[in-house]
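Chemist: Provided below for reference: sequence and predicted model.
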Amino acid sequence: MLTLICRHFLARSSYYYALTAIALLVMMPTFSFVPEGEHLEQIRQRDFITLHTRNTPTTYYEGRHGPTGFEYELMRRFADRLGVSLNIDASHHPESVLPAVREKGDLGAAALPLLTDTPGIHYTRPIINMQPLVVYRRGLNGITEPSDLVGLSLGTLSGAGTSKALRELQEDYPELSWRESHELEVAELLAQIEDGRFDAAVIFEHQFRINRLFFKNVEHGFPLGDPVSMAWAVPSGRGLGLLKAANRFLEDLQQTGALDQLVARYFGHDDYLEYVGTRTFLTHLDARLPRFTEDFKQAAENTGFDWKLLAAIGYQESHWDPEAVSPTGVRGLMMLTRPTAKEMDIENRRDPAQSIDGGSRYLRSIMDRLPSDITGDDRLFMAMAAYNVGLGHLYDARKIAEMRDGDPDSWADVREALPLLQQREWHSKTRHGYARGGEPVIYVRNIRRYYEMIEYVERSRQQFFQLEQTPVNADPLLMFELIPPLD
């Protein structure tokens, strides 16, 4: 599924790649008195490259293991290619990136639209295409086509590239108007749709795919206009060495398939959870999780896990219901079997604190029993899979992975092998036989997604909802420039 999403995301607009490639040729100067490699040589001499970007889920943010994000990952690899370190300025809004690149920076990577008329800037080859998308507040009916936007309170981000589609639409519907923010980010704009300050907005599809999980009252509308190309920006007038190096790097990523893999990793997992289930999760996040947060944190302190990961496992097991009981007698918030509870010295499986403590220590015991060659996230994901399907079946799947010339220490290869435990051809060759091997794959996948949502919501409550602290007498719309109807 991820591969299909990725191919669709990249390949559907090869036409626009051709157009933008032509535009790049037009933009290239035919001669320059500046040595071609001057800028690139300066970067190498100082041993770092400065990246101007935005602090958003689709560009750059601090994740579980440190800095992450789609464009951060690209830039990190590019810096490695150049043999320099990466210096990041993530304080920008889309409109402030290009001035910073022109005046003092080396490169801008902030979901920038490739434009052909930007003074002082050269753009790299296209990286991915970004489809403008109309989103709207749940409860507004019939938002299915461009004419439905007339008369709505409509917002977008200034300088992000989405205004182009609105201006083109305004030529057909002169009465259309909207507001453009010079300060906010996508999540804040979606929050304003939820609280009624806007009826709808135009953002990019991949941005909504990442953020929709946290705004359950914002609906997917319809694509608006043509896709625009995302590109990096470098300053002109300082030689073309950096631009050429970046283009070679991006071309290599595209040809080797590494770019497809990154797109799938960051933007291709929106269908992991059915959307209604996601809204239920967010409801439970507010209504149920606070009762058990301290228990999860205490268990995390005792076992060394991230408390949000333990909470994600608890949700996958029982939806944070301490009274949950399965048809087979597994019960409690962490759904412990009777033998597991006994092994972990748990007397009352329905006591949430005991259940969380027992489940967390049981996960740690599985982790500790795995072979030492399994490391990092591979070790964690296999431990979670064994929590679901049993350690014996996990070892069987590792054996199948090896029989298929895969790496038994790699979760990616074991994940492919686990569903084969449902096929006689394969489980007949294992020690423990048949298992519903597809379930632990979904189990781990869901927990990772629940974890991402819990982590993101915890981080976002302050970062993306600052508008709630706006003084009562202040007008939030002062952050927007009104784009009026055409005369």
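Modeler: Thanks, I have the structure now.
Chemist: alpha carbons only for contacts and neighbour counts from here, please
Modeler: OK.
Chemist: didn't residue 484 look like it was pressed against residue 173?
Modeler: No. At 11.8 Å, residue 484 does not count as touching residue 173 under the criterion of Cα atoms under 8 Å.
Chemist: More neighbours: which of the two?
Modeler: residue 173 (17 against 13; other Cα atoms under 10 Å).
Chemist: Tell me how far stretch 337-352 lies from the chain's centre.
Modeler: 36 Å (Cα atoms, centre = their mean, to the nearest Å).
Chemist: Included below, for side-by-side comparison, is a second structure:
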Amino acid sequence: MPKALLSHLLRYHRRYLLTSIALLLALIPDRQITHSGTQLEAIRERDFLSVFSRNTPTTYYEGRHGPTGFEYELLHRFANHLDVSLSMETRSDIQGVLDAVLHDRGDLGAAALPLDPSNPDLIYSQPIIRLQPLVVYSRDLPPVTEPEDLIDLDIASIRGSGTSMALRKLQDDYPELTWQEATDVEVADLLGFIEEGRFDAAVIHAHDFKYNRLFFPGVEDGFALGDPLSMSWAFPADRGLALQQEANRFLTMLKRNGTLDDLINRHFGHDDYLEYVGARRFIQHVRELLPDFSELFREAARETGFDWKLLAALGYQESHWDPDATSPTGVRGLMMLTNPTAEEMDVDNRLDPAQSILGGARYLRELEERLPEEIDEPDRLWMALAAYNVGMGHLYDAQEIAEMRDGDPNRWADVREALPLLQNQEWHSKVSHGYARGGEPVVYVRNIRRYYEILNYVDRSQKQFYQRDEQPPEEEDSHIFDTVPPIL
């Protein structure tokens, strides 16, 4: 047998054996393992669970209504299951999370971690969700539909995410394959680099692309690369198995009662809720739905001083004028208010369209009044609308980033360019409120302005209207990628 083929077979069987052992350890019944309860007892004595994570949309970030993220919600439930509080700390990359768990004495790491049995200092929970590596590529290229199409392309990957593992496995069959990988980048960075022409393609996880595709229309999905990986939580191996096994029991319970599926669908089940629905459909709704609410918008406008058509545009963006609308995160009503916001705005029934419209108008006015006096109209209004979507804290962060980039924090044009940078670790690590899906408020405000323009034209009985398209800002590449060479 040729030496190269023998080496390849040994690598393949070793990897298969290690993965199988790790999965068996994660799923083996508790009574078959003798373990020490030291770590679990320490958590209960100190009354909090210490978790290291990353500031990303699939893990943990500050959303419109407080901390959120798929793994954060899981961890919050796990802490409640243990009857302790939750302490979250973040690191900028996956290796930093693993190092913190091992050396900073964290209880566990949760950062979209692929189950990797190669590190003997870590043990993993049972699989939580599948991580399917996906090839994405520039729409300027011919279709990329199979591995052969990757040869000679400039490809990027995030080190430690599991996607490089899929590429290395592919390299066994295509030794001429090469790519670049970096630690301190996020999925939004890679997609932006593809749109800018700095890379031809990237390998990311399918759910990450679903989260971000709306903001990168120049990137197309190609094909699933290899078998799905397993996302798991990582625990230090030298502190016993009690916490790992308790996590396994907890995850099994969530799978059986449907909670895990509900969380997966909430966070990854939809990717089109901010999509602009089109002028024809909007005008149809203006004719069919708006007459039921137009007087309520006028009444709210008289109290708050806004143009009633602006409030109507905001209501359409929030709920498509559906007074019974309810989001997976619990915001409800025509203006999609949270419970705390509703209480603050004296709304006791969020599904009452009159109360919802007036409450949303009052909330928008409050946000506008909280902005610095130096901001003039109409920039002031656009920023208040952005804060209605993403939260005032993230808007302040975007203003700070605009100033860092020598822009004017009081001009919407500069803040609009800064908001998407909250998706990038290079920038959100420099501000107070961390990661945000900063592209969303840009699309959100753009849509409302479009709806508002249409309503103004319709109100003046004009048949023609104009729509503006805005392009996302370019970013400078300050990251360093390492090239993975071909196998020669």
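Modeler: Now that the structure is in, tell me what you want to look at. Being a predicted model, the structure only gives us computed values, none of them experimental.
Chemist: Common neighbours of residue 484 and residue 173 of the first structure, please.
Modeler: Shared contacts of residue 484 of the first structure and residue 173, defined by Cα atoms under 8 Å, 6 or more residues apart in numbering, are absent.
Chemist: who touches residue 54 of the second structure in this structure?
Modeler: Residue 54 of the second structure sits next to 60, 90, 91, 92, 93, 94, 97, 110, 111 when contact means Cα under 8 Å, 6+ apart.
Chemist: Return the residue of the first structure aligned against it.
Modeler: Under the alignment by TM-score structural alignment, residue 54 of the second structure pairs with residue 54 in the first structure.
Chemist: top of the contacts of residue 54 of the second structure by neighbour count?
Modeler: For the contacts of residue 54 of the second structure, neighbours tallied by other Cα under 10 Å; top is residue 111, 29 neighbours.
Chemist: In the second structure, which residue range corresponds to the helix or strand residue 167 of the first structure falls within?
Modeler: Per DSSP states H and E, residue 167 of the first structure falls inside helix 163-172. Aligning helix 163-172 of the first structure against the second structure (TM-score structural alignment) gives residues 164-173.
Chemist: Which parts of that stretch count as buried, going by neighbours?
Modeler: 164, 165, 166, 167, 168, 169, 171 (16 or more other Cα atoms under 10 Å).
Chemist: burial measure for residue 136 of the second structure, as a count.
Modeler: Residue 136 of the second structure, neighbours per other Cα under 10 Å, totals 26.
Chemist: who's in contact with it?
Modeler: 201, 202, 203, 204, 219, 220, 221, 222, 223.
Chemist: Tell me the one of the contacts of residue 54 of the second structure nearest residue 381 of the second structure?
Modeler: Checking the contacts of residue 54 of the second structure against residue 381 of the second structure with Cα to Cα, the nearest one is residue 60 at 29.4 Å.
Chemist: what's the distance between the closest residue to the closest one other than its chain neighbours and residue 58 of the second structure?
Modeler: Take residue 60 of the second structure and drop its neighbours on the chain: the residue closest to it by Cα to Cα, 6 or more residues apart in numbering is residue 69, 4.5 Å away. Distance, residue 69 of the second structure to residue 58 of the second structure, using Cα to Cα, to the nearest Å: 5 Å.
Chemist: What of residue 91 of the second structure?
Modeler: Counting by Cα to Cα - residue 91 of the second structure and residue 58 of the second structure are separated by 14 Å.
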